[in-house]
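[1] Compute the structure for the input listed below.
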Amino acid sequence: MTISVQYFHITVNDPDESLGFYRDALGLDVRNDVAAGGFRWVTLGSASQPDLEIVLSEPHAGRSQADGDALQELLTKGVLTQIGLRTDDLDATFEQVRASGAEVLQEPKEQPWGPRDCAFRDPSGNMVRIAQTPKA
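    Sure, this is the predicted structure:
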C-alpha cells in the first residue's frame, strides 16, 4: 500500500492577497479558482510536484458560521496553520520572498535538528517554513 499527500488546505483571510504570497513570491502556479456561495477556493501547485496541491480558502468557505468563526479566531491569533516547504536554493528563495514584503520570522540558519531553513508569515498570519533540499 502506498500513501501520498494529494492536497491540503490553508485558511486565509483574502485569497487575492494570499496569491501575492503563494503565487508571486513563492512562484506556485494557479491550477484552479472556483467561486461558490460568495467564497473562493484557489488551488496552487508546483511543476516539481505535479500531484500535490495547496488549496486556499476563507474561514467560512463551506463551513457553518460557528466553525468559520472558530477558524477565523485561530487565524487572527496566527496559530492556525504552519506549512513546510522545500527549495533547492534557500538563499535565493529567502531573498525573493523577503523582497515581496512578506513578514520575516527567521532568516536562513542551520537548525539543531538538522535542516537549514527560514520562516515567514503569509498575509493571513500562517507560518511558512522553507528548508534547503538536503544534498545527496
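[2] make it CA atoms for all contacts and neighbour counts henceforth
    Will do.
[3] ok now the strand or helix carrying residue 105, how far from the chain's centre?
    Applying DSSP states H and E as the criterion places residue 105 in strand 103-110. Its chain's C-alpha centre and that of strand 103-110 lie 16 Å apart, by Cα atoms, centre = their mean, to the nearest Å.
[4] swap in stretch 31-39?
    The answer for stretch 31-39 is 18 Å, by Cα atoms, centre = their mean.
[5] who's in contact with it?
    Contact with stretch 31-39 is made by 40-45, 57-58, 60-61, as judged by Cα atoms under 8 Å, 6 or more residues apart in numbering.
[6] try it again with 6 Å
    Here stretch 31-39 makes contact (Cα atoms under 6 Å, 6 or more residues apart in numbering) with 40-44, 61.
[7] before we move on, what about stretch 74-82?
    By Cα under 6 Å, 6+ apart, stretch 74-82 touches 125-128.
[8] Second chain to compare with the first, below:
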Amino acid sequence: MTINLSQCFIAVDDHDKALAFYRDVLGLEVRNDVGFEGMRWVTVGSPEQPDVEIVLEPPLADPGASPADRQAMAELLAKGLLRGVIFSTDDVDATFERLRAAGADVLQEPIDQPYGVRDCAFRDPAGNMLRFTQPRKS
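    The predicted model follows:
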C-alpha cells in the first residue's frame, strides 16, 4: 500500500494577491483556477513535484457558513493563525534574499536550528506563515 501527499490547503483572502506571491515570487506553477458558488480555488505547485499541490482556498469554504463564522475565520487569517507550509530548498539564504527583495513580510532571517536545518520564515499576503528549510551542511 502506498500513501502520498496530494494536496494541502492554505486560506487566502485575495486570490490575485496570493497568485502574485505564489506564482510570481515563489515560482510555483498554476495548475487549476476554479470558481464555484461565488468562491474561488486555485491550485499551485512546484514544477519539480507534479503530484503535490497547494490549494489556495477561501478562508471559510462553506457557502452555508454564517456571517459570524466568516468574520471569525477572517480574523484568524488576519492574525496568521490558520495554516502554514514548510518548503524545502537547496539554498535557504538565496531563497530568503529573493523573497525579501520581492517585499515579502519577513518573520525570521536564516538561522541554523538545533534540530539540523537552516531555515527562515515569511508571511504570505494573507498572513499565513511559510518556512523555507534546508538540511544543515556538515
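[9] Need the TM-score from the superposition.
    Overlay of the two chains. TM-score (TM-score structural alignment, normalised by the length of structure 1): 0.91; 136 aligned residues with a Cα RMSD of 1.8 Å.
[10] can you pull out the helices in structure 1?
    15-19, 65-77, 90-99 (DSSP state H).
[11] I'd like these written out as a markdown table, with distance to residue 53 of structure 1 and mean neighbour count added.
    Listed next are the helices of structure 1 as a markdown table, based on distance: least, Cα to Cα, whole Å; neighbours: other Cα atoms under 10 Å:
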| stretch | distance to residue 53 of structure 1 | mean neighbour count |
| --- | --- | --- |
| helix 15-19 | 14 | 18 |
| helix 65-77 | 21 | 15 |
| helix 90-99 | 20 | 16 |
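[12] I'd like to know which of those helices lies nearest to residue 51 of structure 1.
    Among these, the nearest to residue 51 of structure 1 by Cα to Cα is helix 15-19 (19.9 Å).
[13] contacting residues around residue 13 of structure 2?
    Residue 13 of structure 2 neighbours (Cα under 6 Å, 6+ apart): residue 126.
[14] Mind doing that once more with 7 Å?
    58-59, 126 (Cα atoms under 7 Å, 6 or more residues apart in numbering).
[15] In a markdown table, list those along with neighbour count and distance to residue 102 of structure 2.
    Formatted as a markdown table, the contacts of residue 13 of structure 2 follow (neighbours: other Cα atoms under 10 Å; distance: Cα to Cα, whole Å):
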| residue | neighbour count | distance to residue 102 of structure 2 |
| --- | --- | --- |
| 58 | 21 | 24 |
| 59 | 21 | 25 |
| 126 | 20 | 16 |
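[16] so which of the helices of structure 1 gets nearest residue 30 of structure 1?
    Using Cα to Cα, the nearest of the helices of structure 1 to residue 30 of structure 1 is helix 15-19, at 8.6 Å.
[17] Just list what that closest one packs against, helices and strands only.
    If you count contacts as 3 or more Cα pairs under 7 Å, 6 or more residues apart in numbering; DSSP states H and E, helix 15-19 of structure 1 packs onto no helix or strand.
[18] Give me the residues contacting that helix.
    With Cα under 7 Å, 6+ apart as the criterion, helix 15-19 of structure 1 contacts 12, 56-57, 122-123.
[19] Mark which of those residues are part of strands, please.
    56-57 (DSSP state E).
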